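> below is the structure, and that's it, no one-letter string:
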């Protein structure tokens, strides 16, 4: 009886301890399954995961764009140290002829991120090579009408009212840009094709190496051999051709075996829908890229045109350097949005846009501050003229503001390309830049006699309006409906794999 009582007491203690342990486990489980904590952990994981995806695309894309543009800037810098006339002429060709051509080529070629990105997300890899070939057909056909722009530069600039001296010298320089034209036709579209399938790292390294080679060749040919303008332009030509040939070797050499299966007659099938989307893309980006060309022409009519054009072109070069970073985020936005829409996940596309905008805006704030502090110092990298450097310094506040806006707007353009909104955004760009921006630039620059500053203010007003409208369109978009539209497009255009 005594042992029975002890056993009964032990059983009661064990039951009590078991109950306490259950309560402790349940309490811990409740704490572990706290919805707020779980949601917070999920959000952190999603943000980190999206950041990695964006930087995998964005970082090599930024490296490629900065290095590619750096080749032009290095050439411009060497031209500036050769002489003011050489710098102004190079800047005029770069910001008129090349901007005009780039607007068309980049616009028509931007159909590649839309189609290839969505096909990659849907797992239809074989269509990516066909889309690339269709883009080449369109771009090479258009190039027939673009080459004369570089042959007849002098009469074109005379017709536009530029000075005789600038027009004549620019006409001598412009044929050197024809290899750059074909690099943009074939090389840039191929880079977009590689970016859509997350193989942009190789392009980043290729262009970075070519940039270094260009810097060395320019130093040897201009400073050491004293070849002057032919030396600077020859170094640029060698560098862009090197990028083009190396990218072709990568694509044709078997490193893209899933997406590149050789040249195919299928590229001629369903070509018209691609042409229509390419035209919409062309109109969309033409209005963006042509802005600086129109502005440089406006500045060219002002008093002391040499200094005004040189200072304005230096500011545009500084903006373009930062813009290359922003377009890296733009490329990442187009790929991520296109991939997620191709997969059928509209909410993932929307989440990616938010993260991308946060990063790009942060970068823009940093570079805006740097522009305010170091604008005059940076200008001496492009010119030896104190007068030009002071003119650049006087534009530093406006320069910083436009850098900030340019950190946001390209992301929205990338979203538009990824989603296939080219026609809509083309209308927005046309209205904001050519109805608001340029008329205001002319009014402030010439009527109010604010000169270069007035042109800048008009440019900023158009860009700000464009950014606000695109932000509103993106915010109001039904991303589930965008998934349906993407699936409908893919079902119409996808060809069977051979």
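Alright, I've got the coordinates. All figures in this text were calculated on a predicted structure; none of them were measured in a lab.

> only C-alpha atoms for contact and neighbour calcs from this point on.
Noted.

> count of residues packed around residue 93?
25 (other C-alpha atoms under 10 Å).

> distance of it from residue 102?
Going from residue 93 to residue 102 by C-alpha to C-alpha, to the nearest Å gives 12 Å.

> which elements pack onto the helix or strand containing residue 106?
If you go by DSSP states H and E, residue 106 is part of helix 98-109. The helices and strands touching helix 98-109, judged by 3 or more C-alpha pairs under 8 Å, 6 or more residues apart in numbering; DSSP states H and E, are helix 126-143, helix 271-300.

> residues contacting the helix or strand containing residue 424, please?
Assigned by DSSP H and E, residue 424 falls within helix 422-431. By C-alpha atoms under 8 Å, 6 or more residues apart in numbering, the residues outside helix 422-431 that reach it are 277, 280-281, 283-285, 287-288, 413, 416, 466, 469-470.

> drop anything exposed from these.
The neighbour count (16 or more other C-alpha atoms under 10 Å) marks 277, 280-281, 283-285, 287-288, 413, 416, 466, 469-470 as buried among the contacts of helix 422-431.

> from residue 21, how far out is residue 27?
Taken as C-alpha to C-alpha, the span from residue 27 to residue 21 is 10 Å.

> err, residue 427, not the other one
Distance, residue 427 to residue 21, by C-alpha to C-alpha: 67 Å.

> returning to that earlier point: show me what the helix or strand just after the helix holding residue 106 is packed against.
Note on helix 98-109: by DSSP H and E, the next helix or strand toward the C-terminus is helix 111-121. Judged by 3+ C-alpha pairs under 8 Å, 6+ apart, helix 111-121 is in contact with helix 126-143, helix 189-196, helix 271-300, helix 305-343, helix 409-419, helix 479-493.

> structure B:
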């Protein structure tokens, strides 16, 4: 009896890690994009590191909390669609999530544009740091829209157990990100603005790679863009916003803990 239970436990544990392992690699790789940026900017100087850190650790995390929450709202619905064998709904849910995420990115854009006075006036940062952070944030605006496309696609692929593909794409992009930072920031000396642009390029590559795989990966769940994405949109938006608020509250708790 005990041996049989252990075998079942081992079998279930193996299945869990077959999903969880690649998912962890994906999350760590994508999180490390900002970490690598900070590491290369840190070699430029303390002022540049301070400016980049406040953008990456406060502003970007704030945006990521909302974006991840919006993108994750389709996760439950996608699981239900897979269980009901209505795979075509996965593409519909992803498109709805795209629409809402892009709208969220548009709403967050002014915060990036006005980052300098926000950091200086509201957070009490030094004027020199705030001004440089504001310039860095403006150049990072494209990443908001790549976040908006990335997270819904990520949930779309995860719902169909294409986790190793996600892990491979994310790891490859992280490697390219390191290389681009080494070339443009360390060797060519494009500075903190160069680091921001490299981040934009890396997230762009991540999104493009997933789109190419989704379109050419023989998915029954992707049949192209559909007007069905607009149906039942208010209910989907309500679910997504609730998820976004929960994610943001988790970020806020972590932020207060780190900076208290």
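Yep, it's here. All values derive from a computational prediction rather than experimental measurement.

> returning to what we had before: over in structure 2, find the residue span the helix holding residue 106 of structure 1 aligns onto.
With TM-score structural alignment applied, helix 98-109 of structure 1 matches the range 60-71 in structure 2.

> again, but for stretch 472-492 of structure 1
So stretch 472-492 of structure 1 sits over no part of structure 2, by TM-score structural alignment.

> do stretch 172-192 of structure 1 as well
Counting by TM-score structural alignment, stretch 172-192 of structure 1 corresponds to residues 135-155.

> which element, helix or strand, includes the residue nearest to the spatial centre of structure 2?
In structure 2, the centroid-proximal residue (C-alpha atoms, centre = their mean) is residue 147; its distance is 4.7 Å. Secondary-structure assignment from DSSP H and E places residue 147 of structure 2 in helix 141-158.

> whatever residue of structure 1 lines up with residue 225 of structure 2: what's it in contact with?
Matched to structure 1 by TM-score structural alignment, residue 225 of structure 2 sits across from residue 263. The contact partners of residue 263 of structure 1, by C-alpha under 8 Å, 6+ apart, come to 130, 133.

> give me the three-state assignment for residue 263 of structure 1.
coil (DSSP: H, G, I helix; E, B strand; the rest coil).

> give me the distance between it and residue 442 of structure 1.
Residue 263 of structure 1 is 49 Å from residue 442 of structure 1, by C-alpha to C-alpha.

> what do you get for residue 215 of structure 1?
In terms of C-alpha to C-alpha, residue 215 of structure 1 sits 38 Å off from residue 442 of structure 1.

> quick one: contacts for residue 229 of structure 1?
Taking C-alpha under 8 Å, 6+ apart, we find residue 229 of structure 1 in contact with 79, 82, 86, 222.

> picking that back up, mind putting the helices and strands packed on helix 111-121 of structure 1 in CSV, distance to residue 36 of structure 1 included?
Formatted as CSV, those follow (distance: least, C-alpha to C-alpha, whole Å):
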stretch, distance to residue 36 of structure 1
helix 126-143, 42
helix 189-196, 36
helix 271-300, 43
helix 305-343, 27
helix 409-419, 31
helix 479-493, 26
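
> buried deepest among these, which one?
helix 409-419 (a mean of 28; mean count of other C-alpha atoms under 10 Å).

> list of residues touching that one?
In contact with helix 409-419 of structure 1 (C-alpha under 8 Å, 6+ apart) are residues 110-111, 113-114, 117-118, 281, 326-327, 329-338, 341, 353, 356-357, 360, 422, 425, 463, 466-467, 470-471, 474, 482, 486.

> picking up where we left off before, the residue nearest to the centre of structure 2 reaches residue 64, doesn't it?
Yes. Contact criterion C-alpha atoms under 8 Å: residue 147 of structure 2 and residue 64 qualify, at 7.5 Å.
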